[in-house]
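*Asks:* no sequence for this one, just the structure:
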């Protein structure tokens, strides 16, 4: 394998790692207004929300490293791809960046002020900062794989509205519903009590929607740009999603989460396989497409990057594995300190009703 092909494959692996790990973070944050309500078992909404956020607390910032590494690797290995992508997709990528900033602020500062109004504002920042990237990544990758208007100078000559075509919006709905399903199963895997059962039931309903949308989207994507291997990977992704939902329905959240994990990984891999050897196809003229050859750095640069990756990648993987192993246990309601404000409000409501 030559170095441009190797680095194309490594960048694909980085995006796979980002989507399968950050995907459940997006799902958990987006589900706050749905699952973070007062439970039928009497658990207050604040307790359920803190369970949900506690499930991703040790992981979310480490999962974002995959995105930073993917962006940095693209910049160093394929500078023309990076330049065209970030200039042509400037607005959607800016929106994703702002959303991630909002989410980070919400997660870090939610517990800094003892105020229900403050926590509510932080929650909406987390919700918006989770749902918007989950939608826009699907839009972006659909456009990358299907092609965009690129001229002979390797410049994107379309506008923002070119990116919001029907197939791209369908791709956004696919990633959003897939991440919601992934996040719901992660909550079911990492929490206990009523929240666990509510999350599993919701994930099953969302999974059916995600499966239907994904089948249509993958068929459209691979029907125009796919090959035999990409079709096989897409089929395996669909089978993994269905298998995960069946396992979750039987109460096996671990296998259910594994199913969505594998489904997202294989679906992402199928897109990169369908894209290869292009990195950004041109809809104006195939000869103007960016490929792994005309968009790559020099062999010397790629060689240095390869040795750096060989040294540091195992260290990062070991650290993340240790983190997941350390925080592997479920979070129950009794792990959350009593919400005094909620108890006081409930008592006041009960006294008024009695009076």
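*Replies:* Happy to help now that I have it. It should be emphasised that the depicted structure is a prediction, and the values quoted were computed from it without experimental measurement.
*Asks:* Only C-alpha atoms from now on, for both contacts and neighbour counts.
*Replies:* Fine.
*Asks:* isn't residue 157 right next to residue 163, touching?
*Replies:* No - counting by C-alpha atoms under 8 Å, residue 157 stays clear of residue 163, with 11.5 Å between them.
*Asks:* structure B:
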């Protein structure tokens, strides 16, 4: 295996890390409004206020499951983008120029989510918090869907001319296969997030997360299984059938395990399902990195899109020294914050008051 193939695999591993870790972050953001609702709305104003306080603590408990780790999880995307730029500059240039609008929307949504998470607790005002919750939701749903759309288009191919320029428009990127990819990413991430919340919480929030995981498991199995099968039949190779089977078996296991409230093993299998789908996408893509539907001769491959051998060699040495440090630090962070959270651990809201009536 040469350095070009090694860095193709390395970029696939970086995206696996990003989708596994940021996937449950997205899922938590998607489900936060549903798992943070009050259980028994009352008619009396004082009781409604008490229920609102309980609902707020539930939402904060859900958000706190990813509080110590969500920003570290995004480092995987930055690293993947940097590795893509350095190892395959032609791939990077064609991808970012051709998918400019979808990638810009992902970036804007991620910025919106970051601001909403960071500033949600700065002001003690229900309207402010609702707006921040909306930002967290939008910043979770939009990237999840668009990442699925983007990778589906990368695998199926887009119109690329002889100058390595994508000539397809935005509507050309929204075909049935791409939209199914977006739906798959959204549902699998939502399920991944629900199982993660169940794993990280106790009490009422845990019970609601388990129920949500049960509801999501079958739709995720059907949609995700359909996307994996379509990918295999249209773009896969002989060995990638294994990945289709692994993804399907993992999602079937999640259906059974969530019904039995075995959230630990369910999280293991949602992780395996995400890994299998990403490996299926990259395995179906190789040796191309961006197939051209205009003419196969215009396709970008690991050979014609890569940097010089010297650049790849320097990158390899840098990664060999830095990757263990980064992975070790992140693993330590997860170990430190491994305990479950409940609403009993959530203190009363603090922050600047805007003087509105609650």
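*Replies:* Noted; the coordinates are in hand. Remember, it's a predicted structure, so these values are computed and weren't measured experimentally.
*Asks:* So after superposing, what's the score?
*Replies:* Counting by TM-score structural alignment, normalised by the length of the first structure, the TM-score of this superposition works out to 0.94. Behind it: 343 aligned residues with a C-alpha RMSD of 1.7 Å.
*Asks:* Residue 157 and residue 163 of the first structure: which is more packed in?
*Replies:* More neighbours surround residue 163 than the other of residue 157 of the first structure and residue 163, with 20 against 14 (other C-alpha atoms under 10 Å).
*Asks:* measure the more buried one to residue 286 of the first structure for me?
*Replies:* Per C-alpha to C-alpha, to the nearest Å, residue 163 of the first structure is found 19 Å from residue 286 of the first structure.
*Asks:* Count the residues that sit near the equivalent of residue 77 of the second structure over in the first structure.
*Replies:* By TM-score structural alignment, residue 77 of the second structure lines up with residue 67 in the first structure. The local packing of residue 67 of the first structure (other C-alpha under 10 Å) involves 18 other residues.
*Asks:* list the contacts for the counterpart of residue 196 of the second structure in the first structure?
*Replies:* Using TM-score structural alignment, the partner of residue 196 of the second structure in the first structure is residue 186. Neighbouring residues of residue 186 of the first structure by C-alpha atoms under 8 Å, 6 or more residues apart in numbering: 24, 28, 253, 257.
*Asks:* Please identify the helix or strand for residue 186 of the first structure.
*Replies:* Residue 186 of the first structure belongs to helix 166-190 when assigned by DSSP states H and E.
*Asks:* average gap between the helix or strand that that helix is followed by and the second structure?
*Replies:* Per DSSP H and E, the first helix or strand lying C-terminal to helix 166-190 of the first structure is helix 194-225. Superposed on the second structure, helix 194-225 of the first structure shows a mean distance of 1.0 Å to its aligned residues (mean C-alpha distance after the TM-score superposition for the first structure).
*Asks:* what do we get in the first structure for residue 335 of the second structure?
*Replies:* Looks like residue 335 of the second structure aligns to residue 325 there (TM-score structural alignment).
*Asks:* hang on, that match is in a strand, isn't it?
*Replies:* No - per DSSP: H, G, I helix; E, B strand; the rest coil, residue 325 of the first structure lies outside any strand segment and is helix.
*Asks:* Residue 77 of the first structure -> the second structure?
*Replies:* Taking TM-score structural alignment, the alignment pairs residue 77 of the first structure with residue 87 from the second structure.
*Asks:* Then residue 157 of the first structure?
*Replies:* So, by TM-score structural alignment, residue 157 of the first structure is matched to residue 167.
*Asks:* contacting residues around that match?
*Replies:* Contact partners of residue 167 of the second structure, counting by C-alpha under 8 Å, 6+ apart, are 98, 159-161.
*Asks:* ok, now which ones touch the match of residue 77 of the second structure?
*Replies:* Residue 67 of the first structure is in contact with 14-15, 18, counting by C-alpha under 8 Å, 6+ apart.
*Asks:* Put together TSV for those, with secondary structure and distance to residue 219 of the first structure on each row.
*Replies:* What follows is those, written out as TSV (DSSP: H, G, I helix; E, B strand; the rest coil; distance: C-alpha to C-alpha, whole Å):
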residue	secondary structure	distance to residue 219 of the first structure
14	helix	24
15	helix	21
18	helix	24
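*Asks:* Give me the buried subset of those residues.
*Replies:* Buried by 16 or more other C-alpha atoms under 10 Å: 14-15, 18, out of those.
*Asks:* tell me the angle of the helix holding residue 186 of the first structure relative to helix 194-225?
*Replies:* Helix 166-190 of the first structure and helix 194-225 are oriented at 150 degrees to each other (axes from the mean of the first three to the mean of the last three C-alpha atoms, to 10 degrees).
*Asks:* average offset between helix 166-190 of the first structure and the second structure?
*Replies:* Helix 166-190 of the first structure sits 0.5 Å off on average (mean C-alpha distance after the TM-score superposition for the first structure).
*Asks:* Next, work out how far apart whichever residue in the first structure pairs up with residue 144 of the second structure and residue 116 of the first structure are.
*Replies:* Residue 144 of the second structure maps onto residue 134 in the first structure when the alignment is built from TM-score structural alignment. Using C-alpha to C-alpha, one obtains 27 Å as the distance from residue 134 of the first structure to residue 116 of the first structure.
*Asks:* So which of those two has more stuff around it?
*Replies:* Taking neighbours as other C-alpha under 10 Å, residue 134 of the first structure and residue 116 compare with residue 134 leading, 28 against 13.
*Asks:* Setting aside sequence neighbours, what's the nearest residue to the more buried one?
*Replies:* Closest residue in space to residue 134 of the first structure, ignoring its immediate chain neighbours: residue 176 at 4.9 Å, by C-alpha to C-alpha, 6 or more residues apart in numbering.
*Asks:* and residue 279 of the first structure, that one's in a strand?
*Replies:* Yes - Residue 279 of the first structure forms part of a strand when assessed by three-state DSSP.
*Asks:* Identify, from the contacts of residue 67 of the first structure, the entry nearest to residue 83 of the first structure.
*Replies:* Using C-alpha to C-alpha, residue 15 is the member of the contacts of residue 67 of the first structure that lies nearest residue 83 of the first structure, at 18.0 Å.
*Asks:* hmm, back to that, any idea how many residues pack against the match of residue 335 of the second structure?
*Replies:* For residue 325 of the first structure, the neighbour count with other C-alpha under 10 Å is 10.
*Asks:* repeat for residue 119 of the first structure
*Replies:* Counted with other C-alpha under 10 Å, residues neighbouring residue 119 of the first structure total 19.
*Asks:* Can you give me the buried ones in stretch 103-117 of the second structure?
*Replies:* For stretch 103-117 of the second structure, burial by neighbour count (16+ other C-alpha under 10 Å) applies to 103, 106, 109-110, 112-114, 116-117.
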